[in-house]
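S.K.: Following is a predicted model, sequence given first.
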Amino acid sequence: MTEAVCLADYESLAAEVLPAEVFDFVAGGSGAETTLRRNRTALDAVSVIPKVLAGVAEADPSTTLLGQSVAFPVAVAPMAYQQLVHPDGELGLAKAASGIPYVISMLSSHPLEEIAAAADIAWFQLYWLRDRGVVESLIDRAVAAGCSALMVTVDVPVMGRRLRDVRNSFVLPTGVIAANLVEGSTGRAHQAAGAVSAVAAHTASVFNPALGWDDLEWLAGRSSLPLVVKGILDPEDARRAVAIGAAGVVVSNHGGRQLDGSVASINALPAVVDAIGNDCQVLLDSGVRGATDILRALASGAAGVLLGRPLLWALAVDDAGTALVRLRDDLIDVLLLAGCADVAAAARLATSRES
């Protein structure tokens, strides 16, 4: 295959051009990768019941996420070190994300200010660091750069043990840095001795594993940006996030990269929506690979999805812009096939789940 005809095609194309250890870093999950596989199996088990004779000749995929008009219900998920797959890194993917939110990773390989300037809609993603002063500085920088939302990832007290990276003794290559941290240094992420992941060692040195609800409440009041909490799977956790002021919740198991054996995100979604769906927007992350998955998420109660790995594969072969245009076109087709004139109609579709 020399050209992608759908979003899923990009993975095999990227495998042909990326170093094996970089491909593994992006593709891999934690532990035995049970949850990584489960995300896909669970999405495929969701069947949407389409409407017929709906009299729908055209479908409009546009919607609103966090009060902002977007071209279709997708945001680019926060993903670290995108220069691993392409020299343009985050700048290339941000420019490709026309009309949709681009979520800037705290561990981006370009400074957040440059990425925000390249994006149509920029949100900033934050991990909880040992140095609260650095957290405050990052928030202030995101506000000054024009980011319109703050997303805090709460499911990484420590990095899940990703065995592909351990077996590869994975290190960041020279020149790929955490550009938003002090002096752009990634410290230990460039050094490995034996069967260890240098990226995991770096994370352990700078992340604070003791993030709690009091910290999240402080964060909600630290800026005027709407707060999105990413990494929620339990409905009670979702209720507590709303209680401290979250404007959005992302149902996510980190793409199968954290607790192996955790529930598939799509399976956790309905209970979270039932718990808080009238109080804030709920987004789905983990395992999304195309327009059919977006429809499944909408019909299961999500306002939209975060899309990750497929866009890195497309970036790797310098085709991210085309990939997103094709995805939007595919979503329009899927909406029409389901008898839906718009995203609101998709949210009213019934679903069936195979055991």
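M.R.: Happy to help now that I have it.
S.K.: Going by C-alpha atoms from here, please, whenever you check contacts or count neighbours.
M.R.: Fine.
S.K.: ends of stretch 101-115, how far apart?
M.R.: Taking Cα to Cα, to the nearest Å, the first and last residues of stretch 101-115 lie 12 Å apart.
S.K.: contact partners of that stretch?
M.R.: 70, 74-83, 89-91, 94, 116, 119-127, 141-142, 145, 176-181 (Cα atoms under 8 Å, 6 or more residues apart in numbering).
S.K.: 7 Å instead, please
M.R.: 75-83, 90-91, 94, 119, 121-127, 145, 176-180 (Cα atoms under 7 Å, 6 or more residues apart in numbering).
S.K.: swap in stretch 9-17?
M.R.: Stretch 9-17 has contacts (Cα under 7 Å, 6+ apart) with 4, 23, 310, 313-314, 316-317.
S.K.: again, but for stretch 205-215
M.R.: Stretch 205-215 has contacts (Cα under 7 Å, 6+ apart) with 128-130, 157-158.
S.K.: now stretch 55-62
M.R.: By Cα under 7 Å, 6+ apart, stretch 55-62 touches 70-73, 332, 335-336, 339-343.
S.K.: From the chain's centroid, how far away is it?
M.R.: When distances are taken as Cα atoms, centre = their mean, to the nearest Å, stretch 55-62 is centred 27 Å away from the chain's centroid.
S.K.: What is the end-to-end distance of that stretch?
M.R.: One end of stretch 55-62 sits 19 Å from the other (Cα to Cα).
S.K.: just checking, which of the contacts of stretch 205-215 belong to strands?
M.R.: Taking DSSP state E, every one of the contacts of stretch 205-215 sits outside strands.
S.K.: from these, which is closest to Ser30?
M.R.: Comparing those against Ser30 with Cα to Cα places Val158 closest, at 11.8 Å.
S.K.: burial measure for the closest one, as a count.
M.R.: Number of residues near Val158 (other Cα atoms under 10 Å) recorded here: 17.
S.K.: Tell me who's in contact with it.
M.R.: Counted by Cα under 7 Å, 6+ apart, Val158 has contacts 204, 209.
S.K.: quick one, what contacts Val70?
M.R.: By Cα under 7 Å, 6+ apart, Val70 lies in contact with 62-64, 99-100.
S.K.: hold the first one in mind and look at this next one:
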Amino acid sequence: MVTSSVAPDDPAAHRGISRRTQSDIYRAGISGTRPAVPVAPAALEEAARKTLSAEAFAYIAGGAGAEHTVTANRAAFDRWQVWPRPLRDVSERDLGVEFLGTRRTSPLILAPLGVMELAHPDADRAVARAAASLGVPYTLSNQASLPMEHVAAAAPSGSRLFQLYWSSSDDLNRSLLARAAASGCEAIVVTLDTHLLGWRTRDLDLAYLPFTRGLGIAQYTSDPVFRELVRQRAAAPKSDASAVKVTPTAVAAALSIARKGAALTEGGRLRDNLRSPLPRAAVETFLDVFSTPALTWDDLAKAREWTTLPIILKGIVHPDDAQRALDAGVDGIWISNHGGRQIDRSVPTLDVLPTIAERMAGRVPIVFDSGVRGGADVAIALALGATVVALGRPYAYGLGIAGEQGVREVVRNVLAELDITLGLAGLTAVAQLDRDALRAV
């Protein structure tokens, strides 16, 4: 953990973070204490694989199809190298950037990751606290394990965005956005690329989707609109077509759903939840309303009616879609292929970042993700035109290995490596990162 007298929201919070981080680690090593999580990205992932259940690791680490996109996202970074530039005074370095009208202490944000209870019982609370301790904005997932209000209460001083999966129920969308504003979120991130669930082979091999076990639907079961939809479904005539064969696995799934049913049965006992039709109706309702393949550009105008918060569109990869988003008046675009989880053999995001950045010409901020594993990756993305860079899987691995401390160390390590990369490239501010800092391979 970084020890510093500088508050996370102070503009100087991350100045010298690389020196402090290395000093903390090596000093602790004198007493035989090692970091809570591996520092190297590959070792971090392997440690998470050994720690998490097979289902949890598959869900977090897996990609679509044969996972060519996951590989391509990483390979895209291999096509760029950072120029070392010595003999420059880099004793003072500033990681700060402007994003959504606010000066941030670093260009890093945490991407929305759902079902974090698969990694750790504290789930989104732990992530929010870790992010807040380092002054890094956290994008709350629509598929969170805890209601957004609980996460906000766990880290009241943290900076938050809210990710919306556009539901087939406009009333539900409106309600979620109102709650996000009331929870202190600074912007709405509308995820566009999951109107159909990707062909995720690891999950299919295990026949495991956490939502069918009542996991990752807390934003829904805590929502008054969704609860009414559930009540209506539970009261409707039943069909035997949805009957499930009774097996030990089915019983375990029923128990999981029942435990999550407390929000729907006013905290009823587990025995009562097992008898109640509401928990299972909640899962079925979620599967019905989660997304809509009929979503079009015209529908996005509704979001302006539902919220006054800035709107960022996530899942932009094609330059023409970025231009259309700009023409539609959105407040930011998020270049992402969902970490390779939606389309196998998708275009890697880093390959299109320079073209999209050129088209946007600084008119709206650009958030970038997919394939980011360390601070040098962040530096490359910033040099190619990103305003801020979102970190995903690595912090989930940290959460699974060591909870809140694991998340904090992962994020700290990325910031520290970014700081070192900046200095060794002869630069003193993130704003100085551009194509001149890179060599194309």
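M.R.: In hand now; what should we look at? Just so we're clear, the structure is a prediction, and the values are computed from it rather than from any experiment.
S.K.: about what we covered before: from the contacts of stretch 9-17 of the first structure, which is closest to Leu295 of the first structure?
M.R.: Taking Cα to Cα as the measure, Leu295 of the first structure lies nearest Pro310 of these, at 16.9 Å.
S.K.: So the closest one belongs to a strand, correct?
M.R.: No - the assignment for Pro310 of the first structure, made by DSSP: H, G, I helix; E, B strand; the rest coil, is helix rather than a strand.
S.K.: residue in the second structure matching it?
M.R.: Aligning on TM-score structural alignment places Pro310 of the first structure opposite Pro394 in the second structure.
S.K.: Give me the neighbour count for that match.
M.R.: The tally of other residues near Pro394 of the second structure (other Cα under 10 Å) stands at 24.
S.K.: ok, now which ones touch it?
M.R.: Pro394 of the second structure touches 373, 410, counting by Cα under 7 Å, 6+ apart.
S.K.: Generate a ChimeraX selection restricted to the buried entries among the contacts of stretch 9-17 of the first structure.
M.R.: Restricted to buried positions by 16 or more other Cα atoms under 10 Å, the ChimeraX selection for those reads:
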select :4,23,310,313,314,316,317
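S.K.: which of the contacts of Val70 of the first structure map to contacts in the second structure?
M.R.: Contacts conserved in the second structure for the contacts of Val70 of the first structure, using both residues aligned by TM-score structural alignment, their matches' Cα atoms under 7 Å: 62-64.
S.K.: quick revisit: now for the contacts of stretch 9-17 of the first structure: which two are most distant?
M.R.: Across the contacts of stretch 9-17 of the first structure (Cα to Cα), the longest gap, 17.8 Å, separates Ala4 and Phe23.
S.K.: Could you pull out the helices in the stretch 1-150 of the second structure for me?
M.R.: Using DSSP state H, counting those that start in this stretch, the helices of the stretch 1-150 of the second structure run over residues 17-30, 41-51, 54-61, 68-78, 123-133, 148-154.
S.K.: likewise the stretch 201-350 of the first structure?
M.R.: Counting by DSSP H, counting those that start in this stretch, the helices of the stretch 201-350 of the first structure are 213-222, 235-243, 265-276, 291-299, 309-316, 320-337, 343-347.
S.K.: Tell me the buried residues in the second one?
M.R.: Burial within helix 235-243 of the first structure, assessed by neighbour count using 16+ other Cα under 10 Å, is assigned to 235, 237-239, 241-242.
S.K.: next one: the shortest one
M.R.: Buried positions in helix 343-347 of the first structure, judged by neighbour count with 16+ other Cα under 10 Å: 343-347.
S.K.: got it, and stretch 327-341 of the first structure?
M.R.: Result for stretch 327-341 of the first structure [16+ other Cα under 10 Å]: buried residues 327-328, 330-336, 338-341.
S.K.: any chance of these in CSV, with distance to Asp260 of the first structure too?
M.R.: Formatted as CSV, these follow (distance: Cα to Cα, whole Å):
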residue, distance to Asp260 of the first structure
Leu327, 29
Arg328, 32
Asp330, 32
Leu331, 31
Ile332, 34
Asp333, 35
Val334, 32
Leu335, 33
Leu336, 37
Ala338, 34
Gly339, 37
Cys340, 36
Ala341, 38
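S.K.: whereabouts in the second structure does stretch 12-31 of the first structure align?
M.R.: Under TM-score structural alignment, the match for stretch 12-31 of the first structure is residues 46-65.
S.K.: What is the neighbour count of the aligned partner of Leu43 of the first structure in the second structure?
M.R.: Under the alignment defined by TM-score structural alignment, Leu43 of the first structure is paired with Phe77 of the second structure. The number of residues packed near Phe77 of the second structure is 22, by other Cα under 10 Å.
S.K.: who's in contact with Phe77 of the second structure?
M.R.: Asp377.
S.K.: what's the closest non-adjacent residue to the equivalent of Glu186 of the second structure over in the first structure?
M.R.: Taking TM-score structural alignment, the alignment pairs Glu186 of the second structure with Ser148 from the first structure. In this structure, Ser148 of the first structure finds its nearest non-sequential neighbour in Trp123, 5.5 Å apart by Cα to Cα, 6 or more residues apart in numbering.
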